[in-house]
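Q: Quick one: sequence plus predicted model below, questions after.
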Amino acid sequence: MASAADTSPNLRVRRSDDRGFSDMGWTDNWMTFSFAEYHDPDWVHFGPLRVMVENHIQPHEGFSKHPHRDVEIVTYVASGTLTHADNFGHTATITAGEMQRISAGSRGMIHAEENHHDTVEHNYQMWLVPDRAGTTFAYDQKKYTPEERQGRFRMYISPDGRGESMAINTDAFIYAGRFAPGDVVTHALGKGRGAWVQMVHGALTVCGTTLEAGDGVGITAADRLEFRVAEDSEVLLFDVRMDVPRLWT
């Protein structure tokens, strides 16, 4: 009988060019999972991670007011500045290396996301399905400097807001880090959990698979991930419970 140590990880690789794509003129949408008019039955979600869209918003453009409800929205800005405004009175700027977390709540909220500046804004936005009904609106954002993120995964989000992280209404830990060539970093993965690794830029190898800018991979049946970095890299890491109840699919 094979031991747990003999079990090979299960990998689902999503190459950058295989993602869904739409060009709206003022922004592009690179969609890892089915979203809006793009639908691929093989790519719907990874645990509670339901939406992942990479955007490059042109100067003085953006998403005008629009509603959301029953969703946890996480936005990570890679470069530029994103300005947020919502109907609960929050106005904020999110800059490079900063992560924003919004619980839209069961009653919903309305917000706008715009680039008010003269340079292109680059972000990843993720939607996660809450694991409970009746959530309320909540807003938070957190930033680490490049030095604080260098050579390690910094935890921005956790289910219970542990340490200095932001709390989220589902069983997910979300990290971001910057790495240099030659760095070797590990991450422990608990039983019943999966990891989604998303390359913002650079190149590295994880579980024997090489990832480059825009690539992602879902990993299950692993207890430890080892990252070997080949180029200056920026990486998002999602550690999620795979059997978490989902309010919508």
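A: Nice, I can see it.
Q: alpha carbons only for contacts and neighbour counts from here, please
A: Fine.
Q: wait, F227 sits on T209?
A: No: the pair F227 and T209 does not pass the contact test of Cα atoms under 8 Å, sitting 9.7 Å apart.
Q: Compare those two (neighbour count), which wins?
A: The residue with more neighbours, out of F227 and T209, is F227; 19 against 11, by other Cα atoms under 10 Å.
Q: so what's that one up against?
A: Shown in contact with F227 (Cα atoms under 8 Å, 6 or more residues apart in numbering): 183-186, 204-207.
Q: Likewise for K191?
A: Per Cα under 8 Å, 6+ apart, neighbours of K191: 221, 223.
Q: which residues in the chain form helices?
A: Taking DSSP state H as the criterion, the chain contains helices spanning 146-149.
Q: try this one side by side with the last:
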Amino acid sequence: MRELDLDGARALLLTGEDYAILTEADFGAPGLQATEVLGPFVPLHACGPLLTVHDARMQPHLGIGHHPHRFNERLFYILEGAMDHDDALNGIRGRMERGDLGRLTEGRRGMLHQEWNHGDSPARAFILVYETEPVPERASFAVLRDAEAPRYEEAPGVQSKELVGPRARFTLHGDIRLYLDSALDEGAALEQTLAPGEGALLYPLEGELALAPDGPPLVAGECLLLVPGPGERRLRTVARRRSRLLRAVFGPGRGLVLGRPLPRPGG
């Protein structure tokens, strides 16, 4: 984990060495693997309201069986394939396909859910888990379909798909303020402004970006976290080659929480 000062903004650059690779031994679920970027099994336990960040892959005709959660909310952005949601406690079922954003709200009552890939090809989801405030009484499930997500030119050479934000109008129960999937042409520049108290997550899926003015490159599979802090801050990124970038902006939450990774179930 490398700490950076990007034009006055405190940031953490995370690479594969900082992640935990969770497998069948950890989940008790064949065919499921998740790269934990943030969460209980890595040194970075929380940033803002974020409690877990996973890049998860599920093999065909496999998944994770029914298990409980309470109080938080999770977003599943389906990058490949499809996943079926089944909350046995509340009688809620739904399907998330490629390009969809699923919202799984656990609520005070909780949920007993399974996520399954019934398809013939692998599925992949980028998962954010965050605190809810106030905590809803009951669990719920909603999907923003790929075709419904607003798309626009955010800057010259930057085409963005808004998953959460003023255009998308997809209701959440936690302090995730903006969530975008952006395609950047080579040489395209993107500037992200953070209001006082806001933090941000940048996760390239493809390509390479330069963190201007003096920061290191950010390549696919790495993660940049801007820690919530006082004052307005700006981050400028420039695509060194054609790139695809996931970007989330969130509120102050817990700030930055670091600690010793918990023992993994798989040993």
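A: Nice, thanks for sending it over. Here the structure is a predicted model, which is why all the values come from computation and not from measurement.
Q: Could you report the TM-score for this superposition?
A: After superposition, the two chains reach a TM-score (TM-score structural alignment, normalised by the length of structure 1) of 0.83; 234 aligned residues with a Cα RMSD of 2.6 Å.
Q: circling back: just among the contacts of F227 of structure 1, which is most surrounded?
A: L204 (27 neighbours).
Q: Counterpart of that one over in structure 2?
A: Aligning on TM-score structural alignment places L204 of structure 1 opposite L209 in structure 2.
Q: distance of that match from L225 of structure 2?
A: L209 of structure 2 sits 14 Å away from L225 of structure 2, taking Cα to Cα, to the nearest Å as the criterion.
Q: do the same with H118 of structure 2
A: For H118 of structure 2, the distance to L225 of structure 2 - Cα to Cα - is 34 Å.
Q: who's more crowded, those two?
A: L225 (22 against 18).
Q: nearest residue to the counterpart of Q192 of structure 2 in structure 1 other than its sequence neighbours?
A: Alignment note (TM-score structural alignment): Q192 of structure 2 maps to H187 of structure 1. Using Cα to Cα, 6 or more residues apart in numbering and skipping the chain neighbours, the partner closest in space to H187 of structure 1 is L225 (5.1 Å).
Q: V13 of structure 1 reaches E212, doesn't it?
A: No: if you go by Cα under 8 Å, V13 of structure 1 and E212 don't touch, sitting 11.3 Å apart.
Q: Give the residues shared as contacts by those two.
A: By Cα under 8 Å, 6+ apart, no residue touches both V13 of structure 1 and E212.
Q: Near the alignment partner in structure 2 of G216 of structure 1, how many residues? Count them for me, please.
A: Aligned by TM-score structural alignment, G216 of structure 1 pairs with C223 of structure 2. Residues near C223 of structure 2, counting by other Cα under 10 Å, number 23.
Q: quick one, what contacts C223 of structure 2?
A: For C223 of structure 2, the contacting residues are 13-15, 37, 201-204, by Cα under 8 Å, 6+ apart.
Q: what does A172 of structure 1 give?
A: 48, 157-159, 238-241.
Q: can you check G8 of structure 2 too?
A: R233.
Q: on that earlier part again, filter the contacts of A172 of structure 1 down to just the ones in strands.
A: Here DSSP state E is the test, and the contacts of A172 of structure 1 give 157-158, 238-241 as lying in strands.
Q: Could you find which two of those residues are furthest from each other?
A: The largest separation in those, counting by Cα to Cα, is between I157 and R241 at 14.0 Å.
Q: which one of the two has more residues nearby?
A: The neighbour count for I157 of structure 1 versus R241, taken as other Cα under 10 Å, is higher for I157 (26 against 22).
Q: Now which residue in structure 2 aligns to that one?
A: Match for I157 of structure 1 (TM-score structural alignment): V164.
Q: any idea how far D5 of structure 2 is from its match?
A: 27 Å.
Q: now do R70 of structure 2
A: For R70 of structure 2 relative to D5 of structure 2 (Cα to Cα), the value is 36 Å.
Q: cool, and A168 of structure 2?
A: 32 Å.
Q: what do you get for P217 of structure 2?
A: P217 of structure 2 is 14 Å from D5 of structure 2, by Cα to Cα.
Q: more crowded one of these two?
A: P217 (16 against 12).
Q: ok, the match of Q192 of structure 2 - how many residues close by?
A: 15.
Q: again, but for G163 of structure 1
A: If we define neighbours as other Cα under 10 Å, then G163 of structure 1 has 10 of them.
Q: Fine by me, we can end here.
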